[in-house]
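Enquirer: The sequence and its predicted three-dimensional model are supplied below.
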Amino acid sequence: MEKALISVIMEEFMDDSLEVDNFILQTTSKASVANLSVLACFDDGSRSTESRPFDYDDHDDIPSPEPPRRKRKRGRGRGGSAGRKRGRGRGRGRSFDPVPLEVLAECVIPQYSDLDFRIQFGMSRVTFEELCMHIAPALAYRTITAEKKVLLTVWILRSRESYGAVSERFDVSKGFLHGICSSVCSALAAIQKDFIKLPEPHELDKIADGFYQRCQFPGVVGAIGCTHIPIREPSKNTEWFINKEGSFSIQLQAVCDDQLKFLHVHTGCPGLLNNAQVFFDSPLFTRLEDNYLPSTKHLLGDCSYPLKLYLLVPFPETDEMTNEQKRFNENLAYTRSEVDLAVKLLKQKFKRLKFLDIKQVDDMSKVIRAACVLYNFILYKENIEDDVKELELVEGEDEFEVDLAPEPYPVSSEISESALAKRLTIANSPMSLQELKC
């Protein structure tokens, strides 16, 4: 009988389509779950809402991101005859009963195939277990184990559902849910330097060779770019977070290598700033100004960044451009697009970054950094090709993308002669776009 009930839960939980975009939990009734010989769900004493590490609004169960989403209609509550219905994000309404977290962790997920586990949590079981072991010392157990905390946090990061919907789904309070997510994200952000770090001098040649083999551009040790992450209206300095398209956003600056791993991330800057301002604000700028890179190595940026000896950008678009300069710009854009791909993979793997319904900027930054650490942790353990193929299937379907066209950095008389000469020398060198492997 128990096996039959678990089978029913599994079939409903994984959904009939296993869509990558949104996995919605559908279960049997509480009465059916109660027949299982499993641990009971958390008692009310473990669901205190007194501690709220993330600031949220209890009355805003479903936030209104930009662009606006249709708010789901409320029923008469859990006790009413109407109940609540949640959509799959594509129009099909579907009601569900809460499934206690312990039932999920101890009865449902152990029945997953390896493929189902990876689809649901974005990593293999082995990688998940290693992740838990790595951050468990930083997580206090108390009423819930580290493994369950990580499982729930990864679920949240990979979902677009509001915290209210997730708390209802697993029959826990929003305060309890926010507390778990906050503690795990803090633990992940604390190990950022272990998994997101600039290469050592002896590693630069290997990265440069990798970029050259893929994109035929010499001396590249990283591609840099910024992305806007949509947010709800922050609690302070609201006007600073309105980007030029009129929506609220916070920025993430990232540098990736030839394997799409992040070498640097910097977040927290408001959407009002342009890419160059974010760059000057970041610790990366200070590091590069201190002669971190030899003169033969460089990052690649788009036209929104300043030309530096350590940062090459395209030639200004003019009627007087030579064929060599046009070819240089094409090759640079092609090579620099690696960071765009890395950011798209990050957002696809952790859909919470499509819209952050958190008020405090520090908490937003912590969630973003945690997602970046998770992204790199997975890449160190697994092959990225499956994720790239998955991205190709869903690309172009996202109405939440708010990345803006770059604002050209003003041409300055302060550009060094050595930077100008370096760019011109590379432009006049034999570079081909015919056999690129990017």
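Expert: Looks like it arrived, so ask away.

Enquirer: C-alpha from now on. contacts and neighbour counts both.
Expert: Will do.

Enquirer: which residues does residue 387 contact?
Expert: The contact partners of residue 387, taken as C-alpha atoms under 8 Å, 6 or more residues apart in numbering, are 345, 349.

Enquirer: Kindly report the same for residue 117.
Expert: Counted by C-alpha under 8 Å, 6+ apart, residue 117 has contacts 109, 123, 124, 125.

Enquirer: So which of the residues you listed sit within helices?
Expert: Counting by DSSP state H, the part of the contacts of residue 117 found in helices is residue 125.

Enquirer: next up, a second structure to put side by side with the first:
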Amino acid sequence: MNLSRAIYLNSMENSDEDLEIRHRKPRVYETRPNFLKDMDDDEFITKFRVSKATCSMLLQKIGWKMEHLTSRNYALSPEDKLLLALRFYACGNFLVAVGDFCNVSTSSACRAVKEVSFHIAAMSREYIKFGDPDDVVEGLQKLSNFPNVMGAIGCTHIRIKSPGQRQDEAFRNRKGHFTLKVQAVSSAQLIIQDLVARWPGSTPNSTIFENSRLKQRWESGEFQNSVLLGNGYKSSKYMMTPVAKPTTEAEKHYNQSQIATVNIVSKCFEAWKQRFPVLSYGMHIHVDTAKVVIVACAVLHNIAIQEKDPLPPKIEDSSPESFEDDEEIDDIVDASDGFHRNDFINKYFDR
């Protein structure tokens, strides 16, 4: 055996004796804040946009669906998940910022927002529906004396990131932003009575309505003699739109009352987006998840009104750009549809 090989073998034997055992660094879990306990009511509403009482009610309704089977790896509790989602709706920010606020990873925040949004959106049949016809009609008639109205209908834009698909240009609205166009029907109390949140931003109002279940319900006579008020829609026996060029006093009175009443849907959108700024600032998440988040925010909006939660203050640090894309009054009305509107005007506004 040569000298170099002997030295090598000797060094190997000594290294076994001097080898230090390296232990894996223990995982450290940060203590998560207890916002329900630590914050007062006003601060909680500012940060999470609903009251503590409403948050507790939501936990009772959907918390059991979000329980983990084990407590391994310091799993998120239903309360943690709900607060993460509410914070995402509240700040309209990237998920990494939401995770940092609640001391969780970005991936955990993403999963929590998707899970909670799904469970809240699943309650839409319970909370997004038309109220008692007599109460709804009476409430809207008090606004500007327009009779037999079951709701004001309109559309708003919710900004999203580029879908990254061949048809992504369909999501680009007239202002050049990628958006989802959301149709809603509002009551006088700003309750969202019907919602459609799946159409690309370039879709006309009339196309959304023509392909909606809402039209089928009115066509079937479910609402009898009641009407909807809208702008940018095709006039019909149940859809009362403004007269583009009013000439008679009755038409002028009709337009004044119609426009003043239909504006309630714009106020509904304004309050909805003020409560959940993510709807104003836009969402940097997958378009399918964004649709679920929109429905979830509509459900929460109605719950907050029913629970008499105060409207949270506007976020002062920045002002979101308006993505509204209202359509002009359609001056072309079919003869049969024009007859229904003229008959309505003569019946109720010719004084």
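Expert: Arrived safely. None of the values given here were measured: they were computed from a predicted structure.

Enquirer: what's the TM-score for these two chains?
Expert: Laid over one another, the chains give 0.84 as their TM-score (TM-score structural alignment, normalised by the length of the second structure), with 318 aligned residues with a C-alpha RMSD of 2.3 Å.

Enquirer: about what we covered before: relative to residue 261 of the first structure, which of the contacts of residue 117 of the first structure is nearest.
Expert: Distance to residue 261 of the first structure, by C-alpha to C-alpha, is smallest for residue 123 among the contacts of residue 117 of the first structure, at 15.6 Å.

Enquirer: circling back: pull out the buried members of the contacts of residue 117 of the first structure.
Expert: Buried by 16 or more other C-alpha atoms under 10 Å: 109, 123, 124, 125, out of the contacts of residue 117 of the first structure.

Enquirer: I'd like to know which of those is nearest to residue 377 of the first structure.
Expert: Nearest to residue 377 of the first structure among these is residue 123, at 9.8 Å by C-alpha to C-alpha.

Enquirer: secondary structure element for the aligned residue in the second structure for residue 415 of the first structure?
Expert: Residue 415 of the first structure maps onto residue 336 in the second structure, with residues paired by TM-score structural alignment. Assigned by DSSP states H and E, residue 336 of the second structure belongs to helix 335-348.

Enquirer: For that helix, name the packing helices and strands.
Expert: helix 249-275 (3 or more C-alpha pairs under 8 Å, 6 or more residues apart in numbering; DSSP states H and E).

Enquirer: try 10 Å
Expert: With contacts taken as 3 or more C-alpha pairs under 10 Å, 6 or more residues apart in numbering; DSSP states H and E, helix 335-348 of the second structure sits against strand 239-240, helix 249-275.

Enquirer: matching residues in the first structure for the longest one?
Expert: So that's helix 249-275 of the second structure. The aligned range for helix 249-275 of the second structure in the first structure is 323-349, by TM-score structural alignment.

Enquirer: Now do that stretch: distance to the chain's middle.
Expert: Centre-to-centre, stretch 323-349 of the first structure and its host chain are 19 Å apart (C-alpha atoms, centre = their mean, to the nearest Å).

Enquirer: again, but for stretch 207-219 of the second structure
Expert: Averaged C-alpha coordinates place stretch 207-219 of the second structure at 21 Å from its chain's average position (C-alpha atoms, centre = their mean).

Enquirer: Ok, stretch 332-345 of the second structure next?
Expert: Worked out by C-alpha atoms, centre = their mean, stretch 332-345 of the second structure lies 35 Å from the chain centre.

Enquirer: Which positions within it qualify as buried?
Expert: Within stretch 332-345 of the second structure, the residues scored as buried using 16+ other C-alpha under 10 Å are 333, 337, 338, 340, 341, 342, 344, 345.

Enquirer: Which residue in the second structure aligns with residue 181 of the first structure?
Expert: With TM-score structural alignment as the criterion, residue 181 of the first structure pairs with residue 113.

Enquirer: okay, now its match: neighbour count?
Expert: Using other C-alpha atoms under 10 Å, residue 113 of the second structure is surrounded by 23 other residues.

Enquirer: what does residue 42 of the second structure give?
Expert: Residues contacting residue 42 of the second structure under the criterion other C-alpha under 10 Å number 14.

Enquirer: what's the matching range in the first structure for the helix or strand where it lies?
Expert: Taking DSSP H and E as the criterion, residue 42 of the second structure maps to helix 41-48. Using TM-score structural alignment, helix 41-48 of the second structure corresponds to residues 114-121 of the first structure.

Enquirer: Give me the buried positions along the matching stretch.
Expert: So stretch 114-121 of the first structure, judged by 16+ other C-alpha under 10 Å, has buried residues 117, 119, 120, 121.

Enquirer: Same question for stretch 104-118 of the second structure.
Expert: Neighbour-count burial for stretch 104-118 of the second structure, with 16+ other C-alpha under 10 Å as criterion, is recorded at 104, 106, 108, 109, 110, 112, 113, 114, 115, 116, 117, 118.

Enquirer: How about the contacts made by the closest residue to the second one other than its chain neighbours?
Expert: Nearest residue to residue 106 of the second structure, sequence neighbours excluded (C-alpha to C-alpha, 6 or more residues apart in numbering): residue 96, at 4.8 Å. With contacts taken as C-alpha atoms under 10 Å, 6 or more residues apart in numbering, residue 96 of the second structure has the following neighbours: 104, 105, 106, 107, 108, 109, 110.

Enquirer: Tell me which residue of the first structure lines up with residue 96 of the second structure.
Expert: Residue 96 of the second structure maps onto residue 164 in the first structure, by TM-score structural alignment.

Enquirer: what kind of secondary structure is that match in?
Expert: Three-state call for residue 164 of the first structure (DSSP: H, G, I helix; E, B strand; the rest coil): helix.

Enquirer: distance of it from residue 248 of the first structure?
Expert: Distance from residue 164 of the first structure to residue 248 of the first structure, counting by C-alpha to C-alpha, to the nearest Å: 21 Å.

Enquirer: name the element the residue positioned nearest the centre of the second structure belongs to?
Expert: By C-alpha atoms, centre = their mean, the second structure has its centre lying nearest to residue 294, at 2.6 Å. Per DSSP H and E, residue 294 of the second structure falls inside helix 287-306.

Enquirer: hey, where'd the helices end up in the stretch 201-350 of the first structure?
Expert: Assigned by DSSP state H, counting those that start in this stretch, the helices in the stretch 201-350 of the first structure fall at 204-215, 275-281, 283-289, 323-349.

Enquirer: any chance of those in a markdown table, plus distance to residue 193 of the first structure and mean neighbour count?
Expert: A markdown table is the format used below for the helices of the stretch 201-350 of the first structure (distance: least, C-alpha to C-alpha, whole Å; neighbours: other C-alpha atoms under 10 Å):
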| stretch | distance to residue 193 of the first structure | mean neighbour count |
| --- | --- | --- |
| helix 204-215 | 18 | 19 |
| helix 275-281 | 19 | 18 |
| helix 283-289 | 13 | 14 |
| helix 323-349 | 18 | 20 |
